[in-house]
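Visitor: what follows is a predicted structure for the sequence shown.
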Amino acid sequence: MGKLSLPACRPGMTATCTVTCTAAVQGRALQRACGDCCNLPPSRSPVCTRRGSGIPIGDTSKNAMQFPIVQKLKLIVLCLLAEGIYYILALVPVVPFTLLSAIFYPPTTALLIGATLFLVVVWAIQPDPIDDRDAITVAPGSVLHQWVHALSAAVDGGRIHRIVLTDEVNASAYVSPGFMGLGARRTLRIGLPLLQCLSSHEVKAVVAHELGHFSRQHNRAGHWVYRVRYKWGIYLLAHRSDADGFIQSAQKLVARWFIPYFLRQSSAWSHQCEYEADACAQRAGLAGSLIDALVKVELHQHIEQHVMQQDWVQWKLQSDSPPPNILETTLEHIQRYAAPAFAPMLAAAQARPTRLYDTHPRLQQRADHLCVTIEPPQWHGVCAGAEAFPNDWASIFQAHQAAWVGKHRDAWYFAHYRLRWLQAQADAHPNDVALQAVAMASLSTSTTAVDALRALVADHPANAYLNYELGCALLDNDDEDGIDHLQAAVRLNKKMAVPALRRISEYRLQSDCAQAIERSIRKLDAALRWTAAFFDRDLWSRFANEPLEPLPAAARGLFRDAVRANPRIDGCWVGSLPSRSIDGHQFKINLVVFRMDGSGELSPYHTEERMKAHMAHLLETVTRPDELTCVKAVFYTEPLNPRLLQNINKYPEVCIAQPLGAVNQNVIRIDVL
């Protein structure tokens, strides 16, 4: 039984994001610190006073902004309560086992067995909020180490035991306790993207801020609060399932009742910690550079998500994998769009609604607290990475860029085939106004195209597919009206419930309303249970005996291109059947069978479950949202049902890729030995 972990979440550039991914996003948001770069202009004073107060902003004494003692005590009590519930739930399977052990062993031995089992259960179910497995440890003696040591002395940040480079547009600092809480080690995490897009002054400001958390002794208490937020936040966002055991069900139930209140209380304390850490950066004379860094990070995210949409579409249409120089190209585009996007970014940052998982004050609030004027960023000079690693930066950055491409290859791959599918549909049906509008809204991503789709929906309000596509397009642009259209799509065609409610759930997770989050997840859970009932036990038997409908020609061609590119697949068939009817509803189910090579060592990307999910997601990109998909994998060493082979051979278009190897020859049936 291994420790619970979550996959890294995809950035905003990807087409879709699952609820599980959103849980990981929440974990990242809780880790988020700050970052960005620029020279400190002489006009910006590193120490200033509030108008009329006479108190230096850099002063971190009790006269500065403080989190009230009463609220601190309340937060500690809430943390203890949350942790207590967690450990009580972990005790549930331990107590009966300990009592059973007492029947066969002396009481002391039974208690020892119970205590050991309790520690194992706690370790197994405890999420690890910080995963540094892919981080690069910086060797001592680097220029970056020199910066950190000098800044640590300036802000009284203490000794830093380890510096690591990550792939996040982020920086953070944390304390990892040693065995039995002894020998704690301080780690500073710096994102390679920050070293790429910030200047040395800005990175130093970010580092000074992070070291300020150590200086202000936020580390142990803050990390404790953060861990509680993270692990309970996972259960708040998780789906309920019939496969959940008692502990998982209880954790999810408690999380949805109790944790939203705790998150709001801890967010207020986290905001105060950020102000105090900002003041430490100001004490080091880097207040202006810190705000410049934050501006660049906000601008970076804003441009990627809202300005570069058409660029992403063009790049994804051109290839099913990201260009090898994607990060360099992205930064060039961000610098090109920075000037016109600056004012819209500030307006969007100011208007951004409060979210349940917010841990940082808004950009303007932090600038006001430091008495620093927000100005357009400057992009001149060499990047901080080239100065921090004068001899190794090129190789470090190229390795980071290659890792980024590998990490986001799947999301890019699915987006590529989805866009090609929409383009093929539009080309094949030039007179279909609805298809043209849907394709243009996704392919052009312009406001005009979305407005045209909105007008078409107004003319055809009873069209569920148009409502669904408009709802998705509006939510992609952070327009909450998209929820109304997705709900309308479900009312008009219940078979669209799962994809529509999934999009609503993903959007709701960004809000501050725990009730809305809970309601959206509950509805999605119900829709998933409803659709699962249509996959009856006789489905595969019917696939081997009943007439099959092939995919449409365009979808078949795209699916064939994708399958042929995978060297692990030898043979693939896709046929469609109508599901059984339940309460007057009947789905079209697309069934996929593919043979895979299981010889040799399988990478994490080529396990059976991973490849089945990959094939299902791929097929969903070239089919309608009111259809279902079911996938079966067969290894070379497994037999294919002769009746299935006979049936699929009756319908040649069902075959996506002919097997190159022999079928049902030299096969060993393990189950008959």
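Guide: Received the coordinates, thanks.

Visitor: C-alpha only now, for contacts and for neighbours.
Guide: Noted.

Visitor: and for residue 308, the neighbour number?
Guide: Residues near residue 308, counting by other C-alpha atoms under 10 Å, number 17.

Visitor: which residue packs closest to residue 170, ignoring adjacent ones?
Guide: Nearest residue to residue 170, sequence neighbours excluded (C-alpha to C-alpha, 6 or more residues apart in numbering): residue 191, at 5.2 Å.

Visitor: so residue 500 sits against residue 487, correct?
Guide: Yes - with contact defined as C-alpha atoms under 8 Å, residue 500 and residue 487 form a contacting pair (7.3 Å).

Visitor: of those two, who's got more company?
Guide: residue 500 (27 against 21).

Visitor: could you pull out the helices for the stretch 551-673 of the chain?
Guide: 553-564, 608-621, 642-649 (DSSP state H, counting those that start in this stretch).

Visitor: out of the ones you listed, which gets nearest to residue 430?
Guide: helix 553-564 (14.5 Å; C-alpha to C-alpha).

Visitor: now do that closest one: distance to the chain's middle.
Guide: 28 Å (C-alpha atoms, centre = their mean, to the nearest Å).

Visitor: which neighbours do residue 500 and residue 487 share?
Guide: Common neighbours of residue 500 and residue 487, counting by C-alpha atoms under 8 Å, 6 or more residues apart in numbering, are absent.

Visitor: just to revisit the earlier point, got a list of what the residue nearest to residue 170 touches?
Guide: Applying C-alpha under 8 Å, 6+ apart, the residues near residue 191 are 165, 166, 167, 168, 169, 170, 171.

Visitor: try it against this one:
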Amino acid sequence: MASTRAHRDLARRLEEQAVRAPRAYLARLALLAALGYGLLLALLAIAFGLPLLMLWHALVNGAGGGPHLAYAVLLPLVFGAVLLRALWIRLGVPEGYVLGPGEAPALQQEVERLRRASGAPPLHGIVIDGELNAAAASVPRALGLLGHRHYLVLGLPLMQLFDREELAAVIAHEFGHFGAGHGRFGGWIYRVRMSWYRVLDGLAGSGFMFSRLLFKFYEWYVPYFNAYSFALARRHEYQADAAAVAAVGPEAAASALIRLELGARRLHGRFWPRLFERARAQGHPPAGVHAPLVEALRADAPADLERVLEAAARDTDPDDTHPTLPQRLAAIAAAPHLRRRGPAAAPALLGATLLAEIERGLDGYWRERHRAQWRERYEAAAPERARLAALEGAGAPTAQEQLEHARLVEALRVDFDAEPLYARLIDAHPDSAMAHYRAGVLALRRGDAALGGARLRRAVALDAGAVRPVLADLETLAGDPDLDAACAETVQALRDELAPAAAELAARDAAAADDELLPHGLDAAALAALAGALAAQPRVARAWLVRKRIEMAEAQAHFVLLLDWRGPVAGEEAGLRQLVAALSLPGSFTAFTGSNERVLARRVRALCGAPVYRKGTR
């Protein structure tokens, strides 16, 4: 699979090509998509045509049936069924509350006005869901041969975050997709991509060795095709933003983009994490989610727009087809300004009665959707709740028990400030790196920049390995639009200070073809423990182990573990994650299969010689 950086570079080059020669770009994309479908159709023809040819040959030549012929006929038919199922992607009406005829007339009239102004095709319905989002959904009829049904999906949180003018900008944006035919062509592109993923998933569970051959093509085709379709989707987003500007002007369109960015950061950075943390101590999901969600969204805390734009520019997801917020504002030539917001659009457009009904329905849907996951989290935290009760019932705790108690309080009691617990521990045991680390993060969250920065610097000084979790929390804090200005400065200063140490750790714990490798140096007991752990992994046939040379003599050892993976290639990545979590070595380690690191694999095998583990031997 292509790396994230390679994918991003390819997508950027293709975006530039799409701007320079849009017709040629679309033609190449269509041909590339046809190649994906063409191979699948050719495989289908072989899978179903070969058994018919064998049966015809047997009938014409009078050959007997027998089990061999039955097996030869059945095997390609099963393979063909897997491919056929992958091609048949059923897309139905989007989930949510579908407005009936005559319901919410104010909303229907506003939507129809914007639809006519944009030249978009008629809608088959308006769907209200619980997401902070909106979408233009084109549902194909008979694989698109009989046209499409078009639905406008509006998230109720979005309708309660925006006033009517900002909501109009979002609706016009979605109609910009409809009007330009983005849904139809984009839907076909989506089905091609989904077909390949489903083919590989189906083959991974089927036991076909042919999956390895398909994966070779998949390894080249899908990243390249994704990058091509990524560039198209980016282009569509810019065109849809232009439609929003044409409908409401650049000020309202820009304000809607900024307010949506702020709302998403508030939900993903604070609201949802804190809500799901409650599952560790509360056995059932909350009765109502929508009301507190809207309250969090509409909190008019002052936000530093310059810092929000900087964070949005950094937070680039290679799989997200939406351009970054600064890119979108630049494309519509709008200043980063948050206009004064009017009354929320939802009450006026839906009416109080329907709004309350939709809220109740969405709350019920959310509870049912998350009930099992919530219960699993609650049950998984039972040992932690029991341990917290035991610690609070015991007297004269040790330093380790004090630290454990503070960690458990922080994890299980969301509304309780655990910082004083860490502070008391630091007073008694000033060399606890973990206490300094957690106390520092909590201090920054409540707005104490000086204390938070000092605590985190002390944590890293006491334990160099703390740089990773500290930077992870700093990354989360940097994306918080409501973070105090002084704390934001401290967070950025710490990130700059700790970046070199983090890069050094990352380089130490990686493995590359040009690294200097040494014999592993483990004794028989350690090798036996490793073999025992690998024996519990049914997909691993053999393993070779070496050690990477580290410049610092006192540094922890880093091992490089090469695995002979015998499972389906499509499931290799997930299987490796599970294996790494189950293994333990006296140091850090990198585990790989050699499928993308052939040079390194050859060097590891040459240095190690005989495998340190072979399936069936311990």
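Guide: Alright, I've got the coordinates. Given the structure is predicted, the values throughout are model-derived calculations rather than measurements.

Visitor: hang on, the earlier thing: now which residue in structure 2 aligns to the residue nearest to residue 170 of structure 1?
Guide: Under the alignment (TM-score structural alignment), residue 191 of structure 1 pairs with residue 155 of structure 2.

Visitor: got the contacts of residue 191 of structure 1 as CSV, with neighbour count, secondary structure and distance to residue 338 of structure 1 columns?
Guide: Formatted as CSV, those follow (neighbours: other C-alpha atoms under 10 Å; DSSP: H, G, I helix; E, B strand; the rest coil; distance: C-alpha to C-alpha, whole Å):
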residue, neighbour count, secondary structure, distance to residue 338 of structure 1
165, 22, strand, 26
166, 21, strand, 25
167, 19, coil, 22
168, 15, coil, 20
169, 21, coil, 17
170, 22, coil, 19
171, 27, strand, 22
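
Visitor: closest to residue 305 of structure 1 among those residues?
Guide: residue 169 (14.0 Å).

Visitor: looking at it, that closest one is touching residue 297, isn't it?
Guide: Yes - in this structure residue 169 of structure 1 lies within contact range of residue 297 using C-alpha under 8 Å: 7.4 Å.

Visitor: closest one to residue 656 of structure 1 among the helices of the stretch 551-673 of structure 1?
Guide: helix 553-564 (5.4 Å).

Visitor: in structure 2, which residue range corresponds to that closest one?
Guide: The aligned range for helix 553-564 of structure 1 is empty, by TM-score structural alignment.

Visitor: ok, stretch 595-614 of structure 1 next?
Guide: The aligned range for stretch 595-614 of structure 1 is empty, by TM-score structural alignment.

Visitor: dump the residue contacts of the closest residue to residue 117 of structure 2 other than its chain neighbours.
Guide: Nearest residue to residue 117 of structure 2, sequence neighbours excluded (C-alpha to C-alpha, 6+ apart): residue 247, at 7.7 Å. Counting by C-alpha under 8 Å, 6+ apart, residue 247 of structure 2 touches 114, 117, 118, 168, 169, 172.

Visitor: and what of residue 467 of structure 2?
Guide: So residue 467 of structure 2 contacts 460, 498, 501, 502 (C-alpha under 8 Å, 6+ apart).

Visitor: residue 352 of structure 1: neighbour count?
Guide: 10.

Visitor: can you give me the strands in structure 2?
Guide: Taking DSSP state E as the test, the strands found in structure 2 are 97-98, 125-129, 134-140, 148-155, 517-519, 540-548, 558-565, 588-592, 613-614.

Visitor: how about the helices in the stretch 51-200 of structure 2?
Guide: Using DSSP H, counting those that start in this stretch, helices in the stretch 51-200 of structure 2 cover 66-87, 105-118, 156-161, 164-179, 182-204.
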